[in-house]
Structures are given as C-alpha cells and as structure tokens.
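Participant: Give me the fold of what follows.
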Amino acid sequence: MKVLGIISEYNPLHMGHVYHIKTSIEKTGATHTLCVMSGNFVQRGEPAIVDKWARTRMALNAGIDLVLELPVVFACASAEIFAYGAVRTLHNTGVVDFLSFGSEQGELEPLKRIASILHEEPDEYRKLLKKYLNEGYSFPLSREKAILSIINDLPGNIMSHSNNILAIEYIKALKRLKSDMQPVTVKRVGAAYLSTEMLSSFSSATAVRKFLQDGGAITDPVLSHNLPDFTFKILQAEITGRRGPVFADAFSEIVLHRLRTMSPEELRNVPDVTEGLENRLISCSLRSGTLSELIDMVATSRYPSTRIRRITANLLWGVTKNQLKSFVSDDRCGYLRVLGFNSKGRELLARIRKEAKVPLITKVANYRDQLSGASKLMFEYDIKATNSYVLAFPDPGQRMGDQDFTTPIVKTD
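Facilitator: Model prediction:
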C-alpha cells in the first residue's frame, strides 16, 4: 500500500483539482488517497460555498478514497497554522507516504530552501524580519523581503503566489514534525488561485464562487465547462435544495452584533487581533451595515482583508488566542474526524485504526468518550462552527442545529 496525502478545501472542486489528484497519483504510484479537507469554513476566513458533506462527495468522486476534516481552529487560521494543523493531521494517521500539493513554482528545491530558513530562523533572518516590521510592512511582506535579502537567486515573485506560500508552509511543517512523508509538488494549471475571471475551462474556485455570488445561474453553461460533471450535479442539488450557496455576508448581523457588544479586552483575545486592532474593529462595526462593508473599512496594507475575515469568522465559535496556541503547541492534541470514504478508504481506515497517533472519530456521538482536554475542546469548536454555518442556508427549514450528530458519514462504492 502506497498512500498519498492531500490537503484541500475543494470550495468547490474543479478541473484543476482533478488534474492535481490524477497527476499526484501518477507521480507517486500511490494505491490509496487520503485528503484532509477544511470543514464549513476555509483559510481565507469565509464560509465554504456548500457544506463539508457535499464537498466530501465531490472529493470521493474525484479520486480521493478517504476524507478527514481539518479542525476549524486550523482551517480558519493563518497560512502557517493552517498548514501545520493539516500536515500534523496527515502525520497523525501514521499511514501517509507522500504529501502532494499544488504550487505556481512547480519544483521543490527553491521551496525547500525557503522553508529551511523559516524553520531554522537564523539570526540574520530574525533581524531582517524585525527591521521590515518596524518599517510598517505586514508580516507576510516583511517575511518575504527578509527571505529575498538572504537568498538572492530565487525565482522572481516566488513568495507572492498563494499556492507557493502554502507549499513552503507544508514543507516547514514536515520539518517541524520530523515527518517521513515525502513532499511532492504539481505545477498549478489554469487561472491563478485568486483570479475572479471565468475562463472557458480551468477557472479558479474563487471565480466560480464570484460568478454565483454575482447572481450567475447554476444552469449557465460556463459553469458546466469549468466543473467536473459530478461537482456540477452536487452543487446544483445543494442550491436547488436551498442548502447553498453560502456567502460571508449571511453572517453580517451575527458578526456586527458580536463586535458591537464585546469589550476591547474581550476582542483582544481573538486570534489575529493585535496592536490596537480591536478598537478599529469596534469603531468600524458601528458604521457598517454588512460584513463586506466592515472588512473594506477595517482592512489596510498592514491588515489584509483575509486577516480581518478570519477574525470575524473566529467570532462565530469563540476560540481564543491562548486556546489556539495550546492546540498548536501540544502535538498530542488532535483527532481524525472521518467525513467520508469508499472501498479503498475502508482499507485505509483499517490500517489507521492500528497505526494512528490520535483517536479516530467515526461516530460524533462518541467524541466525549474518545477525547479529553484540549482535543475535546477543539472538536467542540467544529460542532459550534457547523451550528453557525447552517444559519446561512437559504431555506430556514434546513438550519437546525447539531447537524454534525445527525448527518451520516458519506460512503460510496
């Protein structure tokens, strides 16, 4: 058995994702595939366009054998924490041989060089990082400038691309964990990750979401040309059933209420809130009528909109900085929450049961018996995130709580 691991959001799963899965299998000779997928909220601080069970069905149709959920406290966090939490989840299965990820670079060596500096943090890097931060640059840009000052023969703009940034973080996480998983990268094809332009094929997930958010019809041929047939049918069923699409502005009233009723001291404890940002958030919440207006008003070059979105998303389930720090620092903290599998996934589960380093959760009702301490608290944030997410379903009749307990694992042949 050769096991391929993939970290994903599939928001929604498109042709580029199918290409990545197929090419990764070819490159590694994998016999089984396992993915760790963000649940109902994703790394950019937004709700997924359809829920985690619908996107699990997409993954299983695309060639993934077993889907595990990435805990929301990692899924909706900085690139560094997102990557570390996801790689640690794969590592904790005890069965993954290869970790494959897309990148604009398409080759590992320069990504590994950058990851080594970020992992080791030599004095020269620390001094340069501090220098650029003091000059008012954002942390990501300060880090990029520091790296490029140390390694001057890197390809241009290597750290300016979203998938490269995550790839570097994945490699860094492998080093931190001293993992035996072998990194593999596949060059990204089609539109850029954040491109909003709908193409004839291989459009980005961002473009697909924007098309729907702008009122595009699910029946428009441009969607069927950009999505695998199974993704199109699953999206169509969710939208027809009024369980989607879900967009961030659906949470406007909840988030604005939270901000308008929290004290600065409380808000200061939310992840990513630093340097007096709590006061700016509260002040802007009093002058905003929607979440989009709030984010536009708060965001600056030093505080990118994605960071503000993550802050507002974390308000929905209430995780604190200290809790997140403890989840990250404690390598024993974690679990493997199964969202779906096929017949090969069943074989993977049998092996994981023997070799996993953390509990395997196949029945949510049993989590209190299987988990304790920080792991139990972390799992309960996943439940809270789902309870918040379903409030954005277009059909009020679909918004009942505790759907983590009532929705079965997705199983296919």
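
Participant: Please count neighbours and contacts with C-alpha atoms only from this point.
Facilitator: Will do.

Participant: The closest residue to L267 other than its chain neighbours: which element?
Facilitator: What sits nearest to L267 in space, not counting adjacent residues and going by Cα to Cα, 6 or more residues apart in numbering, is E278, at 5.7 Å. Here E278 is covered by helix 277-285, with elements defined by DSSP states H and E.

Participant: this one next, for a side-by-side:
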Amino acid sequence: MSTVGIIVEYNPLHNGHVHHYNRAKEITGAEHTIAILSGPFLQRGEPALISKYARTDMALAMGVDLVIELPTVYAVQPAEWFAFGAVSLLEATGVVDSLCFGTESGTLELLLPLSRKLATESESLKQEISRLLNLGMNYPTAYSVAAGNLSNDPFEQEDIISLLQQPNHTLGLHYLIALQRLRSDIVPYTIPRESAGYHDSTPSNSSIASATAIRRLVLEQDFQAAAPYVPSYTIDTMRKEFDAGRGPISWESFRQPLMHQLLTQSTSELVQFHEVTEGLEYRIKKLLPSVVNLTVRDLLHSLKTKRYTHTKLQRMLAHILLHHTKQEMSSNSLAKGPQYLRMLGFNHNGQQLLKQMKKTASLPIVVKPSNHSHSHLERDLQASAVYANAYHHLNNRETFRDFFEPPIRV
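Facilitator: Next comes the predicted model:
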C-alpha cells in the first residue's frame, strides 16, 4: 500500500492543486495520499480564508485519504521550520513512501545536491548570512546569496541564487534538507507549477489562477467570481461557510484584538514575542500614531522596508496576536520536531491507513484533543479559538469546536 505525502494550505483549494494531486499520484504510482494541512494561520503569516475544517472537506472531496494538521508553531514559520515540521509528520506516520511538491522548474537537478550541502548548516554559512544581513539584505535574499556562494563555479552560483529567488524552490529546498536531516527514506518528487505564479494577484489563464488571485476575487467580489479557477466542491464549501458566517476571513477580521495588543503592550513586552527582532518593537510604537485608518493593511504598509519583507511582518503580527514567545519558538525547541499526529479528516482508505499507523507511527495519534496534553497542542486549540472568534456570527460551539468534534469522516 504505497502512499504519497503532500504538504498543503488549500487557501482555497483550486484547479492548480487538483493538477498537483493528480500528478503526484501519477508520477509516484502511489495508491493513497496523506496531506499535511496548515491550521487557521498560514506560513506567510496570514489567516486562512476559511477554516481548517472547511479546507479538510475540500481535500477529502478531491480524493485525499487522510488529512493531518501541521501544528501552529510550525505552520507560521519561515520555510526552514515549516518544512521541517511538515516532513517530520510524514516521516512519523511510518506509512509514507514519497513526497511530491511543486516548484517553478519542476526539476530537482540543482536542489538535491544543494540540500545535501545545506543539511548541516556550517558556521561559515551562518556567518555569511549574518554578514549579508548587516549589509541590509532581507533574510530570504541573504540566504539565497550565501547558499550560492557555497559553489566555486560562478555560473552555478548565479543559477542557485536565481533559483532561490522563487518561493517554491526555496520551500522545496527545505523539504529536501528536512529529509536529509531526518535521514528519511521518503523519496522526493517535484512537478512544475502550471500557468500561474505564486504571487500573481490577477488570473492570467482561463482555468488556473494563484491562490493569491483567487482570494482577491473572493474578498473584492464574491466566491462566485472564483468559479472558473476552482472545482465545484470548493465553491460549494465556500458558499456553506459564508452563509453560516464563517468567512471570508482576512487580516482585517483580527484588527481590533491585534490593535488592542499593540496599543497596550510596552516595547519591553512586545520584544518577548517571536519574530519581533532588530528593534521592530520600537518601530511599531513609533508608527502606530501615523497609521491613517489603523487597519492591519495600513500598518503592514507602514512597517514595510527593504529589510523587513511583508511575509516576515505578517508572521510577526500573527505571533503577537497568538502570544507566541521567543522562548517557546526557539530553534532548540523547534528542532525537537512535532510531538503528535493530529487527525483532521479521512475517508475509507484513510481509515485503513490509520489502522496501519497504529503499528508504524512514531508519535501519538490524536483523534480527540481533550485526551492528550502538549504545549503545542494547546497552541493549536488556542489558534482555532482565536480564529473562530473572528467569525461574522459568533458561536461558542464554533469557538471551542476542537474540543467537541472528532475528525471529519467521508
């Protein structure tokens, strides 16, 4: 019973994701699929358009057999820790044979040998990254240049730097690095992204659009505007969620609780939160009075500099909103890896995988969170409650849904 793992956010699930799912099964020959799905807050620091349960529904409708939640402490992280957390979960199932992810090039020719060099982060690499940061580069650029400088071939250096300027190559590289660090037997595959770029804000194809473009259509028009670019079950799910007042969710849904914290926390309190670095606590306090509408969008625009990427700032705000401290998000803590496998949903084949995992899994399988205790699981429950508290129609059952409901079964 061969199984391919995929690492996803489905914000929302669109036709490009369907293509990835189908090709992943085709090129690996896998009979079954396990998806590692981010919870309510995502890798780039933004809240999901709809809940993790709705996105699990979409994944199962597409054909995914088993959906496992990526803990919040790994989901809202730079590529290195996001990838390490997700790949660690696939490894811990004991049933995953392959991993398939999308990249801009659709080849591992440069990424695989580079991942072997970077799997052990040398002191010289750290020093080079630090040197480049001191020159004013943001972290993604500094990392790509430092990685390129590992090669003695100037043409290869240029290729590596160019490659890592593209977000899916960076994420793919860190999936490969995680496999190396875990000494995993999982075989990696990649497929090329089709038609739409990762950051494309408007559709450029009749049936394929980036998730960014689709969210923009949904938020600025309505979910029906996204119909050409998503499967029918995504439209049905969004209709159900929006009719029930459970979306659409954006950063502005959290404006009041976030601004309350920023306005009432001192600089000495703000600096305790993860990713509040290099004096950002002072920059926040200095700029707040000049944010015209006191919206999250305007705040991000005001905070943005060449040094601080939009993504870095969004993640920082998410950690402040969710009270994630530097101490609990330290590299030493994250390097221990996830400590449980949280089931979000499964179909009949997924149920068979679960039975197999009871014999093979190296981590506890969490079906009912109330029966388990771990600080990271507490953070997942808190993030889900904060997210649900932003729904248009407040409902205590929704706020504490993680405590009451079992995984979705199809």
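
Participant: mean shift of the helix holding E278 of structure 1 relative to structure 2?
Facilitator: With mean Cα distance after the TM-score superposition for structure 1, helix 277-285 of structure 1 departs from structure 2 by a mean of 1.8 Å once superposed.

Participant: what range in structure 2 matches that helix?
Facilitator: Aligned by TM-score structural alignment, helix 277-285 of structure 1 falls on residues 280-288 of structure 2.

Participant: so where do the strands sit in the stretch 51-200 of structure 1?
Facilitator: With DSSP state E, counting those that start in this stretch as the criterion, the stretch 51-200 of structure 1 has strands at 66-70, 98-103, 182-187.

Participant: sorry, that was for the stretch 301-410 of structure 2
Facilitator: Using DSSP E, counting those that start in this stretch, strands in the stretch 301-410 of structure 2 cover 341-346, 365-366, 408-409.

Participant: Distance to N22 of structure 2 added to the ones you listed, as a markdown table?
Facilitator: As requested, those are arranged in a markdown table below (distance: least, Cα to Cα, whole Å):
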| stretch | distance to N22 of structure 2 |
| --- | --- |
| strand 341-346 | 18 |
| strand 365-366 | 27 |
| strand 408-409 | 22 |
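
Participant: Can you tell me which of those is most buried?
Facilitator: strand 341-346 (a mean of 24; mean count of other Cα atoms under 10 Å).

Participant: From the opening residue of stretch 387-406 of structure 2 to its closing one, how far?
Facilitator: Start and end residues of stretch 387-406 of structure 2 are separated by 19 Å (Cα to Cα, to the nearest Å).

Participant: quick one: buried residues of that stretch?
Facilitator: Going by neighbour count (16 or more other Cα atoms under 10 Å), the buried part of stretch 387-406 of structure 2 is 387-392, 398-402.

Participant: can you count the residues close to the nearest residue to P110 of structure 1 once chain neighbours are set aside?
Facilitator: In space, P110 of structure 1 comes closest to L154 once its chain neighbours are excluded; the distance is 6.7 Å by Cα to Cα, 6+ apart. Number of residues near L154 of structure 1 (other Cα atoms under 10 Å) recorded here: 15.

Participant: Any figure for the gap between L154 of structure 1 and G85 of structure 1?
Facilitator: Counting by Cα to Cα - L154 of structure 1 and G85 of structure 1 are separated by 27 Å.

Participant: go on, I25 of structure 1?
Facilitator: Distance of I25 of structure 1 to G85 of structure 1, given as Cα to Cα: 23 Å.

Participant: V358 of structure 1 too?
Facilitator: V358 of structure 1 is 13 Å from G85 of structure 1, by Cα to Cα.

Participant: which of these two has more neighbours?
Facilitator: G85 (26 against 21).

Participant: residues in contact with that one?
Facilitator: For G85 of structure 1, the contacting residues are 70-71, 74-75, 328, by Cα atoms under 8 Å, 6 or more residues apart in numbering.

Participant: top of the residues you listed by neighbour count?
Facilitator: Neighbour max across the contacts of G85 of structure 1 (other Cα under 10 Å) = L70, 33 neighbours.

Participant: Just give the nearest non-adjacent residue to that one, would you?
Facilitator: The shortest distance from L70 of structure 1 to any non-neighbouring residue, by Cα to Cα, 6+ apart, is to S38 (4.9 Å).

Participant: Having no further points to raise, I will conclude here.
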